[in-house]
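>>> This is a predicted model, with the sequence first.
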Amino acid sequence: MSHVTTHVLDTARGRPAAGVPVRLERPASHGAGADGRTGGWTAIASTATDDDGRAGALGPERLAAGPYRLVFDTAHYFARTGQQGLYPEVPVVFELADEDTHYHVPLLLSPHSYTTYRGS
């Protein structure tokens, strides 16, 4: 299993959000601050959520501690499901502090809002 996984639920439709493209990124080696908030990002892996809204095969089994970012292509998902969304992309920056712990970062999504949290 990947060190980082995600699960996307479409709260407006009351079901898993299948087919959401998602990328796992880390700060680019040049131009990025130690916090990952400045400079560019480099993609590590990409996939799309499965029929249950899950992305379990998202990158390597082990990652070094540091900042990472999940980028959800919500415009693609909303267009495919006939919804008009406010946020065409949802970037979620997080700190991977424990290299020995699995990180699950779910996204609750609707056309006009989103929420994320540290899952289990």
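Looks like it came in fine. Please read these numbers as outputs of a predicted model, since none were measured by experiment.
>>> Please count neighbours and contacts with C-alpha atoms only from this point.
Will do.
>>> wouldn't Gln83 be in contact with His112 here?
No. The pair Gln83 and His112 does not pass the contact test of Cα atoms under 8 Å, sitting 10.2 Å apart.
>>> out of these two, which sits in the busier spot?
Set side by side, Gln83 and His112 give different neighbour counts by other Cα atoms under 10 Å, the larger being at Gln83 (13 against 10).
>>> With adjacent residues omitted, what lies nearest to the more buried one?
Pro111 (6.8 Å; Cα to Cα, 6 or more residues apart in numbering).
>>> Verify the stated contact: that neighbour with Ala79.
No. In this structure Pro111 lies outside contact range of Ala79 using Cα under 8 Å: 10.7 Å.
>>> between those two, who's got more neighbours?
When Pro111 and Ala79 are compared for neighbours, Pro111 comes out ahead with 18 against 12, by other Cα under 10 Å.
>>> contacting residues around Leu24?
With contact set as Cα atoms under 8 Å, 6 or more residues apart in numbering, Leu24 has these partners: 43-46, 58-59, 68-71.
>>> alright, now check it against this:
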Amino acid sequence: MNTLSSHVLDTTNGRPAKGIALTLTYPDGSTAEGITNDDGRFNGWAENSAKGFEAGTYTLRFHCQEYLLSNHSKSFYPHIDIAFELEENGGHYHVPLLISPFGFSSYRGS
């Protein structure tokens, strides 16, 4: 069974990014919404599917402009899309995002 979580860290402040809206697009084009908590995390995707996530290509959109403008007065990115592929029975997938007003990076976390 595949599960999914995410975490957003503000590398300028060295703190979690609270209140960033997320949109997950499934391989079939349907979507689900979430928002990062006080620790910059969201793991409610598992609640949306009791069977876990099927294999396929997903896109996770981080709607970061509002957060960056309110915390840094600048935002080069209105949103950041990360496309990733889940394998059959791949286990837990964690998609972290490190952001600043003018840069970002991601990787497969644990």
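Nice, I can see it. Here the structure is a predicted model, which means the values were calculated and not measured.
>>> before we move on, the earlier item: structure 2: which residue goes with the residue nearest to Gln83 of structure 1?
Under the alignment defined by TM-score structural alignment, Pro111 of structure 1 corresponds to Pro101 in structure 2.
>>> Tell me where structure 2 has strands.
Secondary structure of structure 2 by DSSP state E: the strands cover 3-10, 15-16, 21-25, 31-35, 41-42, 56-63, 80-86, 92-100, 103-106.
>>> Can you name every helix or strand that the longest one contacts?
This points to strand 92-100 of structure 2. Other elements packing on strand 92-100 of structure 2 under the criterion 3 or more Cα pairs under 8 Å, 6 or more residues apart in numbering; DSSP states H and E are strand 3-10, strand 103-106.
>>> quick one on the thing from earlier: which of the contacts of Leu24 of structure 1 are conserved in structure 2?
When the contacts of Leu24 of structure 1 are mapped onto structure 2 and checked using both residues aligned by TM-score structural alignment, their matches' Cα atoms under 8 Å, the preserved contacts are 43, 45-46, 68-71.
>>> Arrange the residues you listed in JSON lines, one row each, with neighbour count and distance to Ala97 of structure 1 as further columns.
Rendered in JSON lines, the data for the kept ones among the contacts of Leu24 of structure 1 read as follows (neighbours: other Cα atoms under 10 Å; distance: Cα to Cα, whole Å):
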{"residue": "Ala43", "neighbour count": "16", "distance to Ala97 of structure 1": "19"}
{"residue": "Ala45", "neighbour count": "15", "distance to Ala97 of structure 1": "19"}
{"residue": "Ser46", "neighbour count": "17", "distance to Ala97 of structure 1": "22"}
{"residue": "Tyr68", "neighbour count": "25", "distance to Ala97 of structure 1": "10"}
{"residue": "Arg69", "neighbour count": "22", "distance to Ala97 of structure 1": "13"}
{"residue": "Leu70", "neighbour count": "23", "distance to Ala97 of structure 1": "16"}
{"residue": "Val71", "neighbour count": "18", "distance to Ala97 of structure 1": "19"}
